[in-house]
Every structure is written in C-alpha cells, then in structure tokens.
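1. No letters, just coordinates:
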C-alpha cells in the first residue's frame, strides 16, 4: 500500500510521538551520518509573538543523547524561500532554549532535516548539507552551531528512474520508503531487507485499519 508518509498527521504519528523513539532514531541517523544512541521528544509547537502573528510548528523536535537538538520537517508543496522559513524556525527554537542572562555556551548544536517535495536549488545530489563555513577557507566551519539537511524528493525520483538507487545504502532505502511515488516493487524490496522499514510499513498499515 503506497501512502504519503509525509502527510502531517501520519508523519507525526510515525515519528513524532513518545513510543516512536526507535523509529525516529532510525530516521535521523542515516540522513545525518551520525550514530545517535537515544532521544527524547521536545515541545513541537513553539509559541511567541512574531511578525504577522506567525507561529512556528515543527513536525518533529527531539533532543539526542548528546544534547544535540534535531528538528525534522516535511514540506511537499512548493514554498518560495523555504530556506528562510527554515532558519526562522531555528531562531525560535533557540529563543525558547536560552533565557535572558543565561550563558550562550548552553545553546545546543542544532540539526535541521528538511524533506522536500520540490527542488530547492540546482545541485545534483538529492541530499545536501549546509553548515556555517568561512567564505574563502571553506574547510573551516563552525561545527557546533547548526547543520541543515535538505532531502529533495523530486531529484531523488530522477535517480529512481535512472535505476541508480543503491539498496545497500540505508539513506536510499529510507528515502524510497518516505516517497509516496516509489514503485511498490521497490517498497517490497526495501521492507524485506530493512527491519526498520518493515516496522514502519506495518505501523503505517495499522494506522489505516483503525
């Protein structure tokens, strides 16, 4: 059954609630290329008085075992200047984490994972990572502040059509599972070889049977 796992309600049920820690951990590690061991769920709605009465709502907001904060958002419909909205959310996260007078050293490293149904830029890879780096000496980065990941499903589908998917790559398997346009034959292969994908698939099916 091919359903849109990135639907706000379904994505929240699969990855954004207590009891989903294992699934969410396996969503984060492949995209960040890290090996987090555990996580805890944080407040998903960040309230405040913003310009034009804006309110920040993140799909998933978790604190990892090393105090890194991870924010995951799925945005299927095209939105202009999405990267600016992304940084707006991040600034609001920081604003609630640090009270006036507190030491800035207390601010955690923040990782933003954005799963998009449209092209954000013209780079070839479907997964791109941005960090703060020095303009000339690009190898010098401020690694303990923010890391932003963009998963471009539109570009990933080109890779699927060209038969360039690597099923041994957990990131490719995960993206196949998340994309509602993935052929069922590929989904079947993924859930046979990936325990995490199989669990998510079963959980998703049970949601629709209720």
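-> The structure has been received and is ready for your questions. A quick note: this is a predicted structure, and the numbers were derived from the prediction, not measured.

2. all contacts plus neighbour counts: C-alpha atoms, from now on.
-> Fine.

3. For this protein, which segments count as helices?
-> 8-15, 21-32, 82-97, 153-161, 170-178, 184-193, 195-209 (DSSP state H).

4. and the fifth one, what other elements does it pack with?
-> What it means is helix 170-178. The contact analysis (3 or more CA pairs under 8 Å, 6 or more residues apart in numbering; DSSP states H and E) places helix 170-178 against helix 21-32, helix 184-193, helix 195-209.

5. ok, residues contacting the last one?
-> So the one you mean is helix 195-209. Helix 195-209 is contacted from outside by 1, 5, 10, 14, 23, 26, 173, 174, 177, 190, 191, 192, using CA atoms under 8 Å, 6 or more residues apart in numbering.

6. Give me the buried subset of those residues.
-> Buried members of the contacts of helix 195-209, counted by 16 or more other CA atoms under 10 Å: 5, 10, 14, 23, 26, 173, 174, 177, 190, 191.

7. As a markdown table, those with distance to residue 129 would be great.
-> Shown next, in a markdown table, are the buried ones among the contacts of helix 195-209 (distance: CA to CA, whole Å):
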| residue | distance to residue 129 |
| --- | --- |
| 5 | 23 |
| 10 | 26 |
| 14 | 24 |
| 23 | 22 |
| 26 | 18 |
| 173 | 19 |
| 174 | 17 |
| 177 | 21 |
| 190 | 25 |
| 191 | 27 |
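
8. can I get the contacts of helix 195-209 in CSV with distance to residue 45?
-> Output for the contacts of helix 195-209, formatted as CSV (distance: CA to CA, whole Å):
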residue, distance to residue 45
1, 31
5, 20
10, 17
14, 17
23, 21
26, 23
173, 30
174, 26
177, 26
190, 33
191, 32
192, 36
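
9. Show the contacting residues for residue 54.
-> With CA under 8 Å, 6+ apart, residue 54 has no contacts at all.

10. alright, now check it against this:
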C-alpha cells in the first residue's frame, strides 16, 4: 500500500471517511468497536441522518454534528470531533445529547417512542484531570448498587492526547481505532495494526483516494490552514498575555489560581465580599465568574 499520512481528525477527512454510505461498513466497525458491541448486540446497519438537528433562533445558532446516524434498532448516535477545547465541553456534550433525544418526539406523541441516544466525543485535548484514561464512558446508574437505571443515556469521551501505544498485539479493537485517530503512530505501527484489523487497513487505504480527489484535498488543506491559524493566534494571545502580565508585575499563574479558588468558593456558597477580601479579586471580577 502506498504510504500517505494525513491528519485523521481533520473535519473534512473524518466526515468523508465515516459519514458516507459507500463505506458505511467502516463506520459500523468504528462504532461497534468504541461501544464494545459484539454478537447479537452489534449494530448491523446504519442510516446517516441530517447533521443539522435544530436551529436555536434566539441566538442565531444551529446545532450541527459531525456524524448523526440511526442504527438498525433505532438507536441514535452522534459523533463529534473537537480539535480545540470549547468552554464547558461537558455541558456542550450533554446539550447535544439532549437535543437528539428530545428531537425524536413531537408534541402529543407518547414517550414510549423515545429510543436510546449514544454520544461519542472525539477530543484532541485533555478534558478530565482526575485520571489518565483516554476513554471514559457515562451512564445513568443507581448511586448504591451501580445498576443502570435508564438505558437511554450513554456518552463517551475519547481524549486523544492521553492515548499511549502499548503492545500492538494486545490492543483491543477500540484502541486500534483510537490509535489511528490519535495521529501518534508511525507508518510502521499503523501497518502492523492494519495487519490484524481489515477495517483499519481500509481506512488507511482510503487516504490515497482522498488525497487524489482534488476537491476533497482542497477542502482538507483549507481546514488544515484554519487549524494552523487558530493555533498560531492562540499562541500569540498567550504570549501577549504573559508579556503584559510581566510588564504590570502580574504572575499569570498566581492570578489563575485566584480565579480557580474564587470559583470553588462560589460553588461552596461563600459570601462574595469574603471571597474578594481573601483572593484580592474585585467584586466585579467575582460577579463575572458567577
């Protein structure tokens, strides 16, 4: 196979690979692997749906997903790739899940028609600081016996920067897909992974077709430029902030600690005036944190 290595989580490439009826067997393999569905529980068919789920008129936003699909058992799945860390990522993920869940039913219809909704968030940043797992899954369970209470809800977060390649021969199917999208593997490592997983091999081979399609390649390169420009502007803003902080005699790290402390004190219900006195932040700053 001719070796062509590209950014696997580039939005244009990702949708072209996994949101196309012509090779939906790859999408099924990806979803079943990530969700650890085998045997009778495995999804065997998929229908790609309109990715625009509901316009929010009052703020001029439209909810758009990278992949939105209905499976053979009517389960709805959404997959979202996030290159940069947005504000309140956890709430954002929950919001998108809730839109898909509520979108299934119209006024006057019975709640019994609601089907499971599974959300998969592929992240190019670290979200959870309390552990080093790259794949986290969430369900609604009882606080005491940990048994599932409502099966309709399932959410996955895959933090690609946390992925570490171990013994390739011992990789689970989900880890092989995560390895592919992590952009951390060498060509030789990917080849070895592909030898034991035909779906990964097809995904790697698709890179050649993709890069020889002039329209797709042009869109891909525009997206890559946008990513580079974003990273460059963020770095410049960070350096400028540090420079201004030094000029004003401000320790940026200590200032952030003050904000973090104030946030926690607000959560704990501490009086704003006491927070201001303790952290040396202004009342306005603390009000804004609320």
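-> All right, it came through fine. As the structure is a prediction and not an experimental result, all values here were calculated from the model.

11. care to give me the TM-score?
-> Remark: TM-score between the superposed chains equals 0.90 [TM-score structural alignment, normalised by the length of structure 1]; 205 aligned residues with a CA RMSD of 1.7 Å.

12. ok so, going back, tell me the most buried of the helices of structure 1?
-> helix 170-178 (a mean of 22; mean count of other CA atoms under 10 Å).

13. Have a look at how far, on average, that helix is from structure 2.
-> With mean CA distance after the TM-score superposition for structure 1, helix 170-178 of structure 1 departs from structure 2 by a mean of 1.2 Å once superposed.

14. nearest to residue 210 of structure 1, of the contacts of helix 195-209 of structure 1?
-> residue 10 (12.8 Å; CA to CA).

15. residues in contact with that closest one?
-> Taking CA under 8 Å, 6+ apart, one finds residue 204 in contact with residue 10 of structure 1.

16. Just give me the match in structure 2 for it.
-> For residue 10 of structure 1, the aligned position in structure 2 is residue 13, judged by TM-score structural alignment.

17. do residue 105 of structure 1 as well
-> Per TM-score structural alignment, residue 105 of structure 1 is aligned with residue 112.

18. And its match, how far from residue 105 of structure 2?
-> Using CA to CA, to the nearest Å, we find residue 112 of structure 2 at a distance of 9 Å from residue 105 of structure 2.

19. Can you give me the buried ones in the helix of greatest length in structure 2?
-> Longest helix of structure 2, by residue count under DSSP H: helix 214-247. Going by neighbour count (16+ other CA under 10 Å), the buried part of helix 214-247 of structure 2 is 216, 217, 220, 223, 224, 242.

20. now the lengthiest strand in structure 2 against helix 24-34, angle please.
-> What stands out as the longest strand in structure 2, according to DSSP state E, is strand 148-159. Interaxial angle of strand 148-159 of structure 2 relative to helix 24-34 (axes from the mean of the first three to the mean of the last three CA atoms, to 10 degrees): 110 degrees.

21. From residue 74 of structure 1, how far off is whatever residue of structure 1 lines up with residue 89 of structure 2?
-> Mapped onto structure 1 by TM-score structural alignment, residue 89 of structure 2 lines up with residue 82. Here the criterion is CA to CA. By it, residue 82 of structure 1 lies 11 Å from residue 74 of structure 1.

22. Equivalent analysis for residue 31 of structure 1, please.
-> Distance of residue 31 of structure 1 to residue 74 of structure 1, computed by CA to CA: 14 Å.

23. Likewise for residue 90 of structure 1?
-> The gap separating residue 90 of structure 1 from residue 74 of structure 1 is 15 Å, by CA to CA.

24. likewise residue 203 of structure 1?
-> In terms of CA to CA, residue 203 of structure 1 sits 19 Å off from residue 74 of structure 1.

25. One more: residue 43 of structure 1?
-> In terms of CA to CA, residue 43 of structure 1 sits 17 Å off from residue 74 of structure 1.

26. residue range for stretch 199-208 of structure 2 in structure 1?
-> Using TM-score structural alignment, stretch 199-208 of structure 2 pairs with 196-205 in structure 1.

27. For the alignment partner in structure 2 of residue 41 of structure 1, which non-adjacent residue is closest in space?
-> Counting by TM-score structural alignment, residue 41 of structure 1 lines up with residue 48 in structure 2. Nearest residue to residue 48 of structure 2 in three dimensions, chain neighbours excluded: residue 69, at 4.4 Å (CA to CA, 6 or more residues apart in numbering).

28. The one you found -> structure 1?
-> The alignment partner of residue 69 of structure 2 in structure 1, by TM-score structural alignment, is residue 62.
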